[in-house]
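Student: Just need the structure, nothing else, for what follows:
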Amino acid sequence: MAWILLGIAGVLEIAFAFFMKASEGFSRPVPAVLTVLTGVTSVVLLSSALRTVPVGTGYAVWTGIGAAGTAIMGIAILGDSAALPRVGCIAMILAGVIGLKLVSTT
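Tutor: Next up is the predicted model:
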């Protein structure tokens, strides 16, 4: 269950980043509120997952999902660069996240 919570927290971290961009410096009320809600919920779920998952592993997976997921969504939705070196770096982040899950004892 902890890994499921960690995955949901990571997805919410992606939503957090997108709502933050959409809030335009917290000048747009609805995206600003959604930024706060997704950010707080993400951290609460991370905290719950860390009851079972080792802190280093959990935090690395959470930030990895958030960073790689946000970069992928930026490419897919916002037209960010999909240059091969950039995509390669995203793939390495994802490989690290998967590796941490595979070697975790929980």
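Student: Please count neighbours and contacts with C-alpha atoms only from this point.
Tutor: Fine.
Student: quick one: the most far-flung residue of the chain relative to its centre from L34, how far?
Tutor: No residue in the chain sits farther from the centre than S27, which is 23.4 Å out by Cα atoms, centre = their mean. Per Cα to Cα, to the nearest Å, S27 is found 13 Å from L34.
Student: and the longest helix for this protein?
Tutor: helix 55-78 (DSSP state H).
Student: In terms of secondary structure, what does that helix contact?
Tutor: helix 2-22, helix 29-49, helix 84-103 (3 or more Cα pairs under 8 Å, 6 or more residues apart in numbering; DSSP states H and E).
Student: at 6 Å what do you get?
Tutor: Secondary-structure packing of helix 55-78 (3 or more Cα pairs under 6 Å, 6 or more residues apart in numbering; DSSP states H and E): helix 2-22.
Student: Now find how far off-centre the helix it packs on is within its chain.
Tutor: How far helix 2-22 lies from its chain's middle: 5 Å, per Cα atoms, centre = their mean, to the nearest Å.
Student: That one vs helix 55-78, what angle?
Tutor: Angular relation of helix 2-22 and helix 55-78 on a 0 to 180 degree scale: 40 degrees, by axes from the mean of the first three to the mean of the last three Cα atoms, to 10 degrees.
Student: Following up with a second sequence; could you model it the same way so I can compare the two?
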Amino acid sequence: MTWLLLGAAIVSEVAGTMFLRASDGLRRKRWIPAIATAYVVSFGFLTLALARGMAVGVAYGVWAASGIALTAVIARVAFGEPLTRTMGAGIALVALGVLLVELGAASH
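Tutor: Below you'll find the predicted structure:
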């Protein structure tokens, strides 16, 4: 259940970021309620995951890294933004770092 809560936090955070991009720097004001809602929901789910005992280092690491990777991929598909090999390598390094944090937490 804790990982599902974290997954919901990640999905809602990425949605908020995509809404932020769609708002064109908040010039399209109609996106503001969706942006605010998505970020509040994300922090709510993250809070619930932490309250159920997930380590903050693991939760934040997975949340942030997954958000980076999903945002880059979705921005490529939805907005035609670049996703270069170098960016892909960076995403892989971030994922490796999160894996190492998770393994370190599991061995404690």
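Student: residues of the longest helix of the first structure that come out buried?
Tutor: In terms of neighbour count (16 or more other Cα atoms under 10 Å), helix 55-78 of the first structure has its buried residues at 58-59, 61-73.
Student: Could you do stretch 1-8 of the second structure as well?
Tutor: T2, L5, L6, G7, A8.
Student: three-state assignment of T52 of the first structure?
Tutor: coil (DSSP: H, G, I helix; E, B strand; the rest coil).
Student: burial count for it?
Tutor: 13 (other Cα atoms under 10 Å).
Student: Nearest spatial neighbour of it, chain-adjacent residues omitted?
Tutor: A2 (6.4 Å; Cα to Cα, 6 or more residues apart in numbering).
Student: wait, the one you found sits on A49?
Tutor: Yes: taking Cα atoms under 6 Å as the definition, A2 of the first structure is a contact partner of A49 at 4.4 Å.
Student: residue contacts, the residue sitting nearest the centre point of the first structure?
Tutor: By Cα atoms, centre = their mean, the mean C-alpha position of the first structure lies nearest to G66, the distance being 1.7 Å. Neighbour list for G66 of the first structure: G10, E13, I14 [criterion: Cα atoms under 6 Å, 6 or more residues apart in numbering].
Student: Return the closest of these with respect to L102 of the first structure.
Tutor: G10 (17.2 Å; Cα to Cα).
Student: Looks like the closest one contacts A67 (just checking).
Tutor: No: assessed by Cα under 6 Å, G10 of the first structure is found out of contact with A67, at 8.9 Å.
Student: what about G10 of the first structure, how many neighbours?
Tutor: Neighbour number of G10 of the first structure under other Cα under 10 Å is 27.
Student: nope, I90 of the first structure is what I meant
Tutor: That count, for I90 of the first structure with other Cα under 10 Å as the rule, works out to 19.
Student: Spit out the contact partners of it.
Tutor: By Cα under 6 Å, 6+ apart, the neighbours of I90 of the first structure are A68.
Student: Distance-wise, check it relative to A83 of the first structure.
Tutor: On the measure of Cα to Cα, I90 of the first structure and A83 of the first structure end up 11 Å apart.
Student: ok, now K101 of the first structure?
Tutor: Taken as Cα to Cα, the span from K101 of the first structure to A83 of the first structure is 28 Å.
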